[in-house]
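[1] 3D, please:
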Amino acid sequence: MLNFAVRSGTGLEIWNIQNKDGTTASSRQFKPFFKEAKSARAMTCSSNFFAYGNSVDGVKVYNSKMELKFVVPRTKAYIIKFSPKESFLIIYEIFASSKENSDNPNLFFYDTSTGEEKCNFVMKRHSEWEPYFAQDESFFAIMLNNEICFYENFVKTSQKLSGKVGGFSVSPGASHVAVYIRGEKGSPSMCRLFKYPNINTNPVSSKTFAQADKVEMIWNNKGTGCLIMTSMDVDSTGVSYYGKQALHFLATSGDSYSVPLSAEGPIHAVSWSPKSNQFIVVYGYIPAKTTLFNFKCDSVFDFGTGIRNSIYFNDFGNLVLFGGFGNLKGQIEVWDLIKKKQVSMSLATDTTLVQWAPSGDLYFTATTAPRLRQGNGFKIWHYSGALLFEMMWPEKQELLELMWQKSPENTFKEMPINYDKVEGVQSVQKQASDKKYVPPNVRAFGEDSTSSGAPAAQGPIPGLPPGYTSSKSQSASKGRYNQRRKPQSSNSATEGKTDKDDDDRKKSSGIKKKLKDIKILKEKLEKGEKLDKNQLNKITLEADLNKELAALKLS
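    Alright, predicted model coming up:
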């Protein structure tokens, strides 16, 4: 039996999926069995609990039979989570200071067996609010006043890490802590792995790299390896408008590597296999390259290039889904990782959420607000590419979130992969145009530029004249560019630029920086991260910024 939760502007629903005859995938029935008419601001599912919060009742916690267990009077809950063993409920509210009290707690821990509050914290930074529990819940770590503090049974220990700490993460499985330490001028940044509680001794492994504006730490399920993705908003070499990214690897055994990526361009997605022995990276300019790496960061399989920017493994790691979402048209590929063979290809336009079911054979795609406010709805697919169920939301009603309920361990077993497409239903959603996708950075050179064998041109670099690319791509595109550019008049300046051109370039560069920030926020939304009101408002400015940028190009 499979359950999933649906949160919308009109309330909450819990749906159940059952096989009518118990044999075929296409005979499954989809029905809601629990409904709550009040809208909810947040929800979460675990294998034993379901919880949601609204501005009237606070946070309600139900058991697996959907019987109300207790209510927590937190009417401003923004994010709700359970600890790894579901012993504690974690509630986070957006920090809001008041004249009466500037230190109101906004992070709370509750015992799920009694509903009793265990402790609370004041977390003023939205980017650093999250506590990290060890898998066995023997301790948790949290960032307080630029220090990583550790708590055992909600009592602060003497262990702590301070200094130029830019972020951290606690591993699942073995209790290791990954710490990002910012570099100062003239010195590199680094990431270190410590074994708790010996965090003030020498690290078990360490990796240095150039300074980074952002670092993302991605652990495998066993907690034996951590991928470190570093990002710089601006590429100082001038090669890429998208900034500069790199991928590194640290192992609890002491090994450390830089992951070799064989194509220039951004890193779109990185994901570990649930088996913890391999990981996949989607990288490079669209059509992006996709590579499978082993635990020593050796390339072991090339999936070729495609219109992809995301990766989703099922819980068993025998199937992987590659998607082209966001600004792409919604193409989906499902691959068999055992045979290294593509199983199916389908299309789910305007997708903002994707998640595999615990059974490993189904996944949903959804179009949700606030990312998109039209065409909201969700679809449930079989890995063979068959659409099994579709639910479209009425106009002016918003679908906000979907979530599969987790299942107890060993509820489902890994099934053999069948290449026969099962019977499905016909979608009522209007399909996108089949017109060939041409990346923005090569549109000036014609639609055939991505398949002509010539290297794809890179995007424009802020502050430089139109038509300029990097030195590597400039020679490849020079001939085509010269054929298309308009001849200059005989009295045009050959050196320098006018004051107006300088002002326009500065404005253009500023707008592109804002659009890049919006792109990052949209990617966070697509990954299911919560954004505050200011961040959501920034996203709504995208259309106006694009118009302003287009006007500057025409002036």
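[2] C-alpha only now, for contacts and for neighbours.
    OK.
[3] quick check: the gap between residue 29 and residue 65.
    19 Å (C-alpha to C-alpha, to the nearest Å).
[4] and these two? Which one has more around it.
    residue 29 (14 against 9; other C-alpha atoms under 10 Å).
[5] give me the secondary structure label for the more buried one.
    strand (DSSP: H, G, I helix; E, B strand; the rest coil).
[6] check residue 291 too.
    From three-state DSSP, the assignment for residue 291 is strand.
[7] excluding chain neighbours, what is closest to it?
    residue 302 (4.7 Å; C-alpha to C-alpha, 6 or more residues apart in numbering).
[8] give me the element the one you found is part of.
    Using DSSP states H and E, residue 302 sits in strand 299-306.
[9] may I see the buried residues of that strand?
    Within strand 299-306, the residues scored as buried using 16 or more other C-alpha atoms under 10 Å are 299, 305, 306.
[10] turn those residues into JSON lines, columns for distance to residue 131.
    JSON lines is the format used below for these (distance: C-alpha to C-alpha, whole Å):
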{"residue": "299", "distance to residue 131": "34"}
{"residue": "305", "distance to residue 131": "38"}
{"residue": "306", "distance to residue 131": "37"}
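[11] between the residues you listed, which is nearest residue 314?
    residue 306 (20.3 Å; C-alpha to C-alpha).
[12] residues near the closest residue in space to residue 381 that isn't next to it in sequence, how many?
    In space, residue 381 comes closest to residue 387 once its chain neighbours are excluded; the distance is 4.6 Å by C-alpha to C-alpha, 6+ apart. Neighbourhood size, residue 387 [other C-alpha under 10 Å]: 22.
[13] want to put them side by side, so please do this one too:
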Amino acid sequence: MEDGQPIDQLDNIIIVDGLPVVPPEKYDKLHALIKKISNSFGCVTQRFELPKDEKDFTTGFAFVEYQSKAEAERAITKMHGQSLDKKHVFAVCLFTDWLKFKDIPDEYVEPKEEAYQPEENMMGWLLDEAAREQYLVRHDKETEVWWNDPLVLGKQSVAQKRKDWTEYIARWSPLGTYMATFHTQGVQLWGGPDFKSLGRFPHTQVQLIDFSPNEKFLVTWFNNLTVWDVKTKQKLRIFPGGPTPDHGWPVFKWSHDEAYLAKITEDNIHIFDSSTMKLVQPDPKKATTLFIPRVRAFDWSPTENILSYWVPEDGDKPARVVLLKLTINKKGEVVFEQVTQKNLFRVVDIKMHWQSNGEFLCVKVDRYSKSSNDKKKVTNFELFRMKAKAIAVDVVELTEEVIAFAWEPKGSRFAVIHGDNPQRYSVSFYTMGNPKNGQVKLLKSLPKKSANHLFWSPKGTHIVIAGLKSFNGILEFWNVQELELTGGGEHFMCTDVEWDPSGRYVATSVSYYRHQMENGYTLWTFQGKQFLSLAREKFLQFQWRPRPASVLDEKRLKGIQRTIKDRAARYQEEEKAFEKMEAENITRQKKEKMDQFRKFVKETKEAMAVFTERRRAQRKNCGWHSDDESCYRTTEEYVEELISFEEEELA
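    The predicted structure follows:
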């Protein structure tokens, strides 16, 4: 097991107090007795000491070092409060705990009362009256946070901008509370209305970071993996290693409730308890959580503590996809229960895709065709219904190459790009129907599409079908509920597409990291109408600010959706009034500028008249006025001049 080194190298040492005070002649006997008792709870190292005073009497306590912190804690649990004899009771603690409390004064000193300082509202941007979204932009050395103002005639207002705010990249936390910036010394978090510094996490030359789903933990990487508590900024544990070609970033995958973080190594899946950062060991004899020979990949359900993993074929043994449920029994022990298993044959590769609500799991299986002699690959989608009894599995087979797959967020539909001709790919939409007992059904197939990426709205229903890289940024906006094309366009050399968290707007951009030309970003409505396009030299990054999940339950959300049409007219009137007000503001601003210009011209002419009289008075004997220098008449005369003459006799 690739175990991490402890933060404190002294946490495997305990202090045993309450021992008899004995003279030198009884020292060896007491030493042997206490060491024997200590060895019964773990392996004691050579550092076992019974301190003596100046008269060579023992002092009534001992230092005992174990090989691990776990053994030391076990010894404390077993020994503390136990009697050695009628007069002596063990009092045991960690040496590190003694270091923490040894300097506490015996007399209580009442702390000074500090004035209350109200904390800043970390969710202030969510209270915007116009419900605007924020987004992060980086170009050259500038880092900017903007408000999206689609109604202000294409203008945007800046919330914060700073030069050299980050040395590498910047990114939002999953709920949008923090903005992280990268520096040579480590990571820094910012937030609040004025984006004040909220904490530093030192990690020299840090390259990658990952937040836990609810932003409680932060993982940083360069040369090693460090797990931090975001609130306290405390370093919780250091793990060796990092991303590899087979297992990229993030190395740790979090359970939906942040209770566990897990990573994969050869033949093992290691799961750690986030409250202690200790390895979950169902079998104390094994230094791992799950020993699974040849395991290739795993993933967590986004809504339950269910783990999915797959193992390739081994001789006559088929490949298999296994789902394990992690539970806690009455004794407080972690128990793994196998929920289901699917055996598969002729497997080349497997990819697992969880639907955002955890209702479905798609296992994309690339395999060799049975009848093909040229080893032609086909793709099966093994679709697990997690809410059905016994977890039913539907199968969809495609004989063409699959380019992309994507679930509809919070929905039952999925989209697939497939085909053997790069210029004639097809895009197909399917529905799973009822999560418990529905049937897979093809809704529509769109042939001859120049597309290789799928981007669902985070609210579902709408999707952007995009052709990036060699397809030069061809975009189509579809309403999958109505199966209709709502808009389209092209963003030449487009490298990135991203929906805002409300599902109302889409950003497309060309990053300087990929292309050194056409850098900038464009904003679109969900229906494919472009309303802003900005070119930025050395444009690097665009990222919408995430929003936390709604506090409303599903019932209330559906009630709001049912009555949205009744309020649509009011919203439209408010938008028209806002647009009218903005137009009036622009007209007023233009008029004010024109009035200022006319006033300037008038004042300048009046001043010029005064100075003209003064100059004429000073030059009254010159016979001319300097103000009349521009009053003249131009006369043009044409003069012909013979330059050369040559006479030639013709035959």
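[14] can you pull the TM-score for these?
    Once superposed, chain against chain, the TM-score is 0.65 (TM-score structural alignment, normalised by the length of structure 1); 401 aligned residues with a C-alpha RMSD of 3.2 Å.
[15] hmm, back to that, map the residue nearest to residue 291 of structure 1 across to structure 2 for me.
    Aligned by TM-score structural alignment, residue 302 of structure 1 pairs with residue 444 of structure 2.
[16] residue 368 of structure 1 too?
    That one, residue 368 of structure 1, aligns with residue 511 by TM-score structural alignment.
[17] what of residue 35 of structure 1?
    In structure 2, residue 35 of structure 1 lands on residue 162 (TM-score structural alignment).
[18] list the contacts for that match?
    By C-alpha atoms under 8 Å, 6 or more residues apart in numbering, the contact set of residue 162 of structure 2 is 142, 143, 144.
[19] looking at those, spot the one nearest residue 616 of structure 2.
    Of these, the one sitting nearest to residue 616 of structure 2 (C-alpha to C-alpha) turns out to be residue 142, at 55.4 Å.
[20] is it correct that the closest one is in contact with residue 165?
    Yes: using C-alpha atoms under 8 Å, residue 142 of structure 2 is in contact with residue 165, at 7.2 Å.
[21] how many residues are close by residue 393 of structure 2?
    16.
[22] swap in residue 438 of structure 2?
    14.
[23] got the contact list for the nearest residue to residue 446 of structure 2 once chain neighbours are set aside?
    Distances taken as C-alpha to C-alpha, 6+ apart put residue 427 closest to residue 446 of structure 2, at 5.0 Å, once the chain neighbours are dropped. With contact set as C-alpha under 8 Å, 6+ apart, residue 427 of structure 2 has these partners: 415, 416, 417, 418, 445, 446, 447, 449.
[24] so which of these is the closest to residue 100 of structure 2?
    residue 415 (57.5 Å).
[25] let me know the closest of the buried residues of strand 299-306 of structure 1 to residue 338 of structure 1.
    Closest to residue 338 of structure 1, out of all of these and judged by C-alpha to C-alpha, is residue 299, at 15.9 Å.
[26] OK, contacts around the residue lying closest to that closest one once chain neighbours are set aside?
    Of all residues beyond its chain neighbours, the one nearest residue 299 of structure 1 is residue 293 (4.5 Å), with distances taken as C-alpha to C-alpha, 6+ apart. The contact partners of residue 293 of structure 1, by C-alpha under 8 Å, 6+ apart, come to 278, 279, 280, 299, 300, 301.
[27] show me what residue 293 of structure 1 aligns to in structure 2.
    In structure 2, residue 293 of structure 1 lands on residue 430 (TM-score structural alignment).
[28] helix or strand for residue 607 of structure 2, which one?
    Going by DSSP H and E, residue 607 of structure 2 is part of helix 564-618.
[29] I should have written residue 524 of structure 2 there, sorry.
    Element membership for residue 524 of structure 2, per DSSP H and E: strand 520-525.
[30] that strand aligns to what range in structure 1?
    Taking TM-score structural alignment, strand 520-525 of structure 2 hits residues 377-382 over in structure 1.
[31] ok, back up a step: and the buried residues of strand 299-306 of structure 1, which is closest to residue 71 of structure 1?
    For the buried residues of strand 299-306 of structure 1, the nearest to residue 71 of structure 1 is residue 306 (47.8 Å; C-alpha to C-alpha).
[32] next one: the closest residue to the closest one other than its chain neighbours from residue 146 of structure 1, what distance?
    Nearest residue to residue 306 of structure 1 in three dimensions, chain neighbours excluded: residue 287, at 4.7 Å (C-alpha to C-alpha, 6+ apart). Look at residue 287 of structure 1 and residue 146 of structure 1: by C-alpha to C-alpha, they are 40 Å apart.
[33] which one's more surrounded, these two?
    residue 287 (20 against 15).
[34] how far away is the more buried one from residue 348 of structure 1?
    With C-alpha to C-alpha as the criterion, residue 287 of structure 1 and residue 348 of structure 1 are 18 Å apart.
[35] kindly report the same for residue 5 of structure 1.
    From residue 5 of structure 1 to residue 348 of structure 1 the distance is 20 Å (C-alpha to C-alpha).
[36] with residue 128 of structure 1 instead?
    Distance from residue 128 of structure 1 to residue 348 of structure 1, by C-alpha to C-alpha: 34 Å.
[37] which of the two has more neighbours?
    Neighbour totals were compared for residue 128 of structure 1 and residue 348, and residue 348 leads with 22 against 15 (other C-alpha under 10 Å).
[38] quick one: residues contacting the aligned residue in structure 2 for the more buried one.
    Aligned counterpart of residue 348 of structure 1 in structure 2: residue 491 (TM-score structural alignment). With contact set as C-alpha under 8 Å, 6+ apart, residue 491 of structure 2 has these partners: 472, 473, 474, 475, 508, 509, 522.
[39] that concludes my questions; thank you for your assistance.
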